[in-house]
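Trainee: Mind folding the following:
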Amino acid sequence: MAKKTTSKTTKTSVKKPVANSVAKKPVEKKASGGAVPKVKPKSVVAEIVEASHPEEINPSVEADKAYAVSSEELEIDDSPVEESKALAVSDTNKSIASTDPLAMYLNEIRRYKVLSREEEMALAKKYFESKDPHAAEALVKSNLRFVVKVAADYSKFGAKMIDLIQEGNVGLMHAVREFNPYKGARLITYAVWWIRGYIQEYLMRQYSMVRIGTTQNQRKLFYQLQKEKDALDAMGIEPNAALISSRLGIPEDEVRDMAMRMSGRDVSLDRPVDDEGTTSLGDLQKSRDDEPLDENLARLEQLEILREKIEEIRPELSERELIILDERILNDDPLTLQEIGEKHGITREAVRQMEARVLKKIKAKMDEAAD
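Mentor: Just a heads-up that it's a prediction; the model follows:
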C-alpha cells in the first residue's frame, strides 16, 4: 500500500501546473475505499505575444496606422481581452491576437510589399505582354492597401467594411487585366475608377432604395432625380413627377415609383461619408465629384484617347519638348517651370513657351479625333 501511495504522489508532482497549492489537490482522500481518483490537472492556455514581435501586436491598431484609416472607421472591435491573473501580463506590452476577420485581413495585407514605381511598371509591362499570372498577382497584392483607403470612404453607408473591400478588390483585379502601361499613367490612377465603380455598384445592390436600379431609366433616376428636384426648387418651381418626367425623358410612373421608394429609404441620403460631413450618400446621385460608373468609364475612355494622341505626336516633338511632356505635363508629380529650367539650363520663360507649344499640338490632335 505504501508503494502505491508513493507512486501516485510522484505522478502527481510531475503534473503540477503552476503553484504547489494546486498540485496538492489530487492527493486528497475522497471515498471511504481509500482510493485516490485520477485528477486531470488544471492548465491555463493563452497565446502570449511578446513585444519583440511587433507584427503581431494589436493587429487592428497597427493595420490602421499603416493605411491611415482609423479603427472607428473600420469598425474593428479591439477591446482588451481579460487575461488570467496568474499570468500577470501587462496590457501595454502583450495582447491576445484578434480573431476579427477584418483585423486579420488588414494584418495579412500589411505583409505585402509596396512596389516602387519602377517595379510596378516592369510588372505591368510583363503582364500586358505575356499575361503572366504571377505578375498580375504581385500587382494586385501591392495595391490592396489602397483599396482599403477607398473602401473606407464608403464605410459609413452602413455596409460591412470587409464587403466593401472585397468589391473594391474585384475592381482592382479588373483594372490590372485591362491596364495598358504604355499609355503613360500609373496603374493606381487607372484602377481607382474601377475600384470606386465596383463599390458603388455594390452599394446600389444592397440598399432597398437602389435595389430597383437595374434598368437604364432606374439608374438615371437614382443619379439625377434629386438633382432635378434641387434645380427646380432653385428656380422657384414645385417639383412634380410630370415635370421631372418631361425633363429626363422617363415615364411618369417610373419617376413616381422611384420617388416613393426613395422617400421610404432605410438609409438617409444625408448621412455623411467623411468626418467633415462634406460628402453624403446623396452625392452619389449628383454627377460632379462621384459620377455614375458609366460616366466615369466614358471619362476614362477619353483619357485613353488623349494618351494615344500624345503618343502620336511624340515623333513631332523636339528633345526639349519631350522633356516638358514627360517631366511636367504627364508626370504625376510635375516639376515646376523653374525646376525644369534649372535642371536643363534654360530659362523659366523658355520652358513656359515650350509647354504652350506642346499643349497646342496635343489640342490639335484631339480636335482631329473629335472630327
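
Trainee: use CA for all of it now, contacts and neighbours both
Mentor: OK.

Trainee: Tell me, how many residues neighbour Ala136?
Mentor: 18 (other C-alpha atoms under 10 Å).

Trainee: Next: Glu304.
Mentor: With other C-alpha under 10 Å as criterion, Glu304 counts 17.

Trainee: and if you look at Val192?
Mentor: 18.

Trainee: Quick check: the gap between it and Leu144.
Mentor: Per C-alpha to C-alpha, to the nearest Å, Val192 is found 12 Å from Leu144.

Trainee: Glu355 too?
Mentor: 36 Å.

Trainee: just Ala231 next, same as before
Mentor: 39 Å.

Trainee: These two: which is more packed in?
Mentor: Using other C-alpha under 10 Å, the more surrounded residue of Ala231 and Leu144 is Leu144, with 20 against 13.

Trainee: ok, the more buried one to Asp163 distance?
Mentor: In terms of C-alpha to C-alpha, Leu144 sits 14 Å off from Asp163.

Trainee: And Ile362, by the same measure?
Mentor: Taking C-alpha to C-alpha, one finds Ile362 at 42 Å from Asp163.

Trainee: Counting neighbours, go ahead and name the busier of the two.
Mentor: Ile362 (20 against 15).

Trainee: Grab the nearest non-local neighbour of that one.
Mentor: Distances taken as C-alpha to C-alpha, 6 or more residues apart in numbering place Ile310 nearest to Ile362, at 6.2 Å, with adjacent residues excluded.

Trainee: now the other sequence, so there's something to compare against:
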Amino acid sequence: MSTNMQSMALTVPSGGSIESYIQAVSSIPMLSAEEERALAERLHQDGDLMAAKQLIMSHLRFVVHIAKGYSGYGLPQADLIQEGNIGLMKAVKRFDPTVGVRLVSFAVHWVKAEIHEFVLKNWRIVKVATTKAQRKLFFNLRKSKKRLGWFTNDEVNTVAEELGVSRAEVMEMESRMSSQDMAFDLGSDDDESSSHLLSPSQYLEDNSSDLATNFENKQWEDHSANRLQLAIKTLDERSQDIIQSRWLTEDKATLQELANKYQVSAERVRQLENNAMKKLQAAMR
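Mentor: Now for the predicted structure:
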C-alpha cells in the first residue's frame, strides 16, 4: 500500500481517550450504496486519494465493531483497532465496485486478517506473574531453583520456608515457570476433531453468523431511525404527537382518544395522521 494511503489512517489513541475516538468515528456519516460506488470508481479510475479517504473514514466504526470481539485476549483495544484500520485500508485499495457487493462485506476478511496477525504475535496464553506478589515470588524462585525439573517435596518445603510463602504458592509458580506456551495454531499432525487439542486460533472467529451483513443491517437500521426522527421534527406539533401516540409507543392511543384530546372528530385525527404519514414517507425517500 502506498505511503499516501497509509497516512490516511487515524492514529488510535491509547488510554481513556479511546472512548473519544470511538464516539468520533461513530459520528462520521455512512455512505449510501451509490455514494460508495462513485467514490470507489474515482479511486480506481482516477487514483483519487480523497475518495479513498472518504471510504476509509466512513467505515472506521465497522473496524471498532470487529475489534471489540477480540477484547478477551488481554490486548489493548486501541492496538486492535489500529491493526484493523490497516486491514480496512488494504480492503479499500483492492475493492472492486463492479462486483456488486458493499465494501463493509468485502472488508471483513482484511480487517480480521490484520487483527489475527497482531493477536498471533502478541498473545500469550500463560502469564507467569500477573501481580506484584507473584512477580516477587517468581524472581526469588528462579534464584532458589538449583536444578531443572520439578522440585521434590523437601525442596518445596525449603523454598516456602525461605521465602515465607505457602507450599501451594511455590507449587503454583513452579508450574507456571515450567509450562510452555500453548501453540496458537494446531500442528499439521494434530487431530482437529479432538476436543482436548483445541488451539486458541480456533476461538478467534465465529462462523455461526455473517458479521458483515449483521453489522450493515444494524447500521442501516440506526441510520433509518435517525432519518425518521429528523423527518418527524418537520411536522407541526399536533401531527408529531399523533404519530408518536399512534405508532411510536407501546401503549398506542386510539383515534377517539386523540379526538377527545384535541377536541376534533376521530375522522379529522385520521386525516391528520394520513397527511403526516405521507410527509414522512416523502422525507424518508
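
Trainee: So after superposing, what's the score?
Mentor: Counting by TM-score structural alignment, normalised by the length of structure 2, the TM-score of this superposition works out to 0.43. Behind it: 141 aligned residues with a C-alpha RMSD of 3.5 Å.

Trainee: on contacts alone, who are the packing partners of whichever strand or helix holds Ile310 of structure 1?
Mentor: Per DSSP states H and E, Ile310 of structure 1 falls inside helix 293-313. Helix 293-313 of structure 1 makes packing contacts with helix 187-206, helix 348-370 when contacts are defined by 3 or more C-alpha pairs under 8 Å, 6 or more residues apart in numbering; DSSP states H and E.

Trainee: buried residues in stretch 337-350 of structure 1?
Mentor: Leu337, Ile340, Gly341 (16 or more other C-alpha atoms under 10 Å).

Trainee: Pipe these into JSON lines and attach distance to Arg299 of structure 1 per row.
Mentor: Shown next, in JSON lines, are those (distance: C-alpha to C-alpha, whole Å):
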{"residue": "Leu337", "distance to Arg299 of structure 1": "28"}
{"residue": "Ile340", "distance to Arg299 of structure 1": "30"}
{"residue": "Gly341", "distance to Arg299 of structure 1": "33"}
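
Trainee: Among these, name the ones in strands.
Mentor: For those, not one is inside strands, with DSSP state E as the criterion.

Trainee: Among these, which ones are in helices?
Mentor: With helices defined by DSSP state H, the entries of the buried residues of stretch 337-350 of structure 1 inside them are Leu337, Ile340, Gly341.

Trainee: Would you mind measuring from the first one to Lys343 of structure 1?
Mentor: Leu337 of structure 1 sits 10 Å away from Lys343 of structure 1 when distances are taken as C-alpha to C-alpha.

Trainee: For stretch 21-41 of structure 2, which residues meet the burial criterion?
Mentor: So, applying 16+ other C-alpha under 10 Å, buried residues of stretch 21-41 of structure 2: Tyr21, Ile22, Val25, Ser26, Met30, Glu36, Arg37, Leu39, Ala40, Glu41.

Trainee: just checking, what packs against the one helix or strand Leu137 of structure 2 maps to?
Mentor: Taking DSSP H and E as the definition, one finds Leu137 of structure 2 inside helix 132-144. Applying 3+ C-alpha pairs under 8 Å, 6+ apart, one finds that helix 132-144 of structure 2 contacts helix 153-163, helix 167-178.

Trainee: Turn the ones you listed into JSON lines, including distance to Lys53 of structure 2 and mean neighbour count.
Mentor: JSON lines is the format used below for these (distance: least, C-alpha to C-alpha, whole Å; neighbours: other C-alpha atoms under 10 Å):
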{"stretch": "helix 153-163", "distance to Lys53 of structure 2": "59", "mean neighbour count": "15"}
{"stretch": "helix 167-178", "distance to Lys53 of structure 2": "47", "mean neighbour count": "16"}
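
Trainee: wait, which of those helices is closest to Ala91 of structure 2?
Mentor: Shortest separation from Ala91 of structure 2 across these is recorded for helix 167-178, at 40.7 Å, computed as C-alpha to C-alpha.

Trainee: Show me what that closest one is packed up against.
Mentor: helix 132-144, helix 153-163.

Trainee: Follow the chain on from the helix holding Ile310 of structure 1 and name the next helix or strand.
Mentor: helix 319-324.

Trainee: Helix or strand: which one has Lys220 of structure 1?
Mentor: helix 216-234.

Trainee: Show me which positions of the helix or strand just after that helix end up buried.
Mentor: Sequence-wise, the next helix or strand downstream of helix 216-234 of structure 1 (DSSP H and E) is helix 241-248. In terms of neighbour count (16+ other C-alpha under 10 Å), helix 241-248 of structure 1 has its buried residues at Ala241, Leu243, Ile244, Ser245, Leu248.

Trainee: and what of stretch 44-60 of structure 2?
Mentor: His44, Leu49, Ala51, Ala52, Lys53, Gln54, Leu55, Ile56, Met57, Ser58, His59, Leu60.

Trainee: cool, stretch 80-97 of structure 2 as well?
Mentor: Buried residues in stretch 80-97 of structure 2 (16+ other C-alpha under 10 Å): 80-93, 95-97.

Trainee: Among those residues, which lie within helices?
Mentor: Per DSSP H, helices hold the following members of those: 80-93.

Trainee: State the pair within the residues you listed that is farthest apart.
Mentor: Checking those with C-alpha to C-alpha, the most distant pair is Leu80 and Lys93, at 20.4 Å.

Trainee: and among the helices and strands packed on helix 293-313 of structure 1, the most buried is which?
Mentor: Highest mean neighbour count among these (mean count of other C-alpha atoms under 10 Å): helix 187-206, with a mean of 20.

Trainee: what about Ala63 of structure 1, helix or strand, and which?
Mentor: Using DSSP H and E, the element containing Ala63 of structure 1 is helix 59-67.

Trainee: Specify the next element, helix or strand, located C-terminal of that helix.
Mentor: helix 71-74.
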